[in-house]
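Peer 1: the sequence isn't on hand, but the structure is:
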């Protein structure tokens, strides 16, 4: 394979879901790419690896989201802090010390609908302070972003409910198809097929700051599952329940919100890159699934 000279990507996250997608994508573009499972909180190991690999770009797709979901973080708060706060800040700082651009795949699950941002109303911008602390996971993410964004070498990309073109266990679609009941609330979603190439584009061009990294618009769970039933699994059925009913079976609350993608879309226009609206994106995703025989 022809390797594009001049850049070297080092991906934190090993063979994790998003990390693996990034590695495959970069390799398909002929990029020089290395992955690692070095613990982000191990400063000596991080600095040693940076000095050995000498990357021009670090992509941080590591972190603690919990298995099978963020409820795990409620009972493992020390481990969550060690990864999502200490580790993330340490890797960011080490990259700063070595003059390396660092892209962090963060989360937009730090907001919840409120009077100023009701369902169907304006989305949260990158400047809005986090207002959702209903889960320990989201609380750590909101806190660490506030600190991390002051570093001059960092690009922070806020994903939400990411979706892949398959039924990987980490994909939002896979999760909700396995639930006995789902709430029906519109949310911003991140289609990885649409947005991971944009992440590489932004990183290569040394872009900085915080971006809401989702497809434009918001889509409800029922709308997602209706499209899934239409294109992928015609026999699929589901049931709804309320947020109040949902809260009885969860240890932690769940973020529900729409993010404003104006900043992202305008930036990507500078590079002639377009991101489809979320309903269109889901339609195309499920068409691709069906074509590939995914059921």
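Peer 2: Looks like it arrived, so ask away. These numbers come from a predicted model, not from an experiment. Numbers count the residues shown, from 1 in each chain.
Peer 1: please make it C-alpha for all contacts and neighbour counts, starting now.
Peer 2: Noted.
Peer 1: quick one: the helices in the stretch 1-150 of the chain?
Peer 2: 17-28, 43-53, 71-74, 77-81, 88-97, 136-148 (DSSP state H, counting those that start in this stretch).
Peer 1: and the last one, what does it pack against?
Peer 2: Spelled out, it's helix 136-148. Counting contacts by 3 or more Cα pairs under 8 Å, 6 or more residues apart in numbering; DSSP states H and E, helix 136-148 packs against helix 71-74, helix 77-81, helix 88-97, strand 101-107.
Peer 1: deepest of the ones you listed, which one?
Peer 2: Highest mean neighbour count of these: strand 101-107, a mean of 25 (counted as mean count of other Cα atoms under 10 Å).
Peer 1: so what's the gap between it and the chain middle?
Peer 2: Remark: strand 101-107 is offset 9 Å from the chain centroid, using Cα atoms, centre = their mean, to the nearest Å.
Peer 1: quick one, it and helix 88-97 angle?
Peer 2: 160 degrees (axes from the mean of the first three to the mean of the last three Cα atoms, to 10 degrees).
Peer 1: what angle do strand 101-107 and helix 17-28 make?
Peer 2: Going by the same axes, to 10 degrees, strand 101-107 makes 140 degrees with helix 17-28.
Peer 1: included below, for side-by-side comparison, is a second structure:
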């Protein structure tokens, strides 16, 4: 058996030749819904799971019902409206993000099914060994160094445990972005509605470009950990400058420090650069973060900039 840490296709998986069948967890979630739309567009065979991650018997029933070749997991707790929720709901967070995730991985291992899970890269932060602006990114093999929020603490814990399963691919998503600039969970939507933002360069995931790669990764049987972001980092100010350039030339904002930000949030936030050598090796055509934002977000959004500009102004007026 090949170690999951090698990232190789697993020999022990069910290799009976048949059309891929996907079972998707996270029907009601943001990324789960997008994955379902993408599979539909591709004409792939798939169904959404009925079970919750903490329901082992329900997961087994779903697998017996669907008989999937691949499981795609986009379920989990991030908290609403944000990860601060997890600070006061620790048992619920453990039950889903740790016990539930291990439930799913263990069942897929027993059934010889490949599992791809959309996880998080918010388990690192800049430090003396990985200073901001140095261009040195955290690799898949680096040990997480950020546990400032309970959400990140559980995610770092479960990533370490999942790495022992040779059938699992863990995708480290960061600050996910879509083209809809009014969608509340879109990272860009979050920062354009605030009067003040911190200005720190970060790795980010442009979902319209990267989600199709995840389906292909599953088909290829990739395993281990993958930094699932576009190459490079981009700052909050650089994103807002793009919004100003493409959508609203009168847009303005102010910056504040991490110390000032800490006064209006409960848990600290992760800021980091992830190394993207592995994903670039699999998909050499992947765009850098700035180029991807322009192609997949701002150029399409500019086609309806008048409507969008007015909607954002109204949204900011309610902040």
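Peer 2: Yep, it's here. Note that the structure is a prediction, hence the values are computed from the model and not measured.
Peer 1: where does the counterpart of residue 291 of structure 1 in structure 2 sit relative to residue 192 of structure 2, distance-wise?
Peer 2: Using TM-score structural alignment as the criterion, residue 291 of structure 1 maps onto residue 303 of structure 2. The spacing between residue 303 of structure 2 and residue 192 of structure 2, counted by Cα to Cα, to the nearest Å, is 18 Å.
Peer 1: before we move on, what about residue 104 of structure 2?
Peer 2: The gap separating residue 104 of structure 2 from residue 192 of structure 2 is 36 Å, by Cα to Cα.
Peer 1: next one: residue 240 of structure 2
Peer 2: Distance of residue 240 of structure 2 to residue 192 of structure 2, given as Cα to Cα: 7 Å.
Peer 1: so which of these two has more stuff around it?
Peer 2: Higher neighbour count among residue 240 of structure 2 and residue 192: residue 192, with 24 against 19, using other Cα atoms under 10 Å.
Peer 1: what's the more buried one aligned with over in structure 1?
Peer 2: The equivalent of residue 192 of structure 2 in structure 1 is residue 177 (alignment by TM-score structural alignment).
Peer 1: give the contact list for the spatially most distant residue from the centre of structure 1.
Peer 2: What lies farthest from the middle of structure 1 is residue 235; by Cα atoms, centre = their mean that is 29.9 Å. For residue 235 of structure 1, the contact set (Cα atoms under 8 Å, 6 or more residues apart in numbering) comprises residue 229.
Peer 1: before we move on, what SS does it have?
Peer 2: Put simply, residue 235 of structure 1 is coil when judged by DSSP: H, G, I helix; E, B strand; the rest coil.
Peer 1: trace residue 254 of structure 1 over to structure 2, please.
Peer 2: Correspondence of residue 254 of structure 1 to structure 2, assessed by TM-score structural alignment: residue 269.
Peer 1: count of residues packed around that match?
Peer 2: When neighbours are defined as other Cα under 10 Å, residue 269 of structure 2 has 20 of them.
Peer 1: that one touches residue 151, doesn't it?
Peer 2: No. Here residue 269 of structure 2 does not reach residue 151: they are 10.3 Å apart, not a contact under Cα atoms under 8 Å.
Peer 1: residues near residue 42 of structure 2, how many?
Peer 2: 11.
Peer 1: try residue 28 of structure 1
Peer 2: By other Cα under 10 Å, the residues close to residue 28 of structure 1 number 12.
Peer 1: now for it: what does it line up with in structure 2?
Peer 2: Match for residue 28 of structure 1 (TM-score structural alignment): residue 41.
Peer 1: same list, the helices and strands packed on helix 136-148 of structure 1, but as JSON lines with distance to residue 115 of structure 1 please.
Peer 2: Listed next are these as JSON lines, based on distance: least, Cα to Cα, whole Å:
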{"stretch": "helix 71-74", "distance to residue 115 of structure 1": "27"}
{"stretch": "helix 77-81", "distance to residue 115 of structure 1": "31"}
{"stretch": "helix 88-97", "distance to residue 115 of structure 1": "32"}
{"stretch": "strand 101-107", "distance to residue 115 of structure 1": "22"}
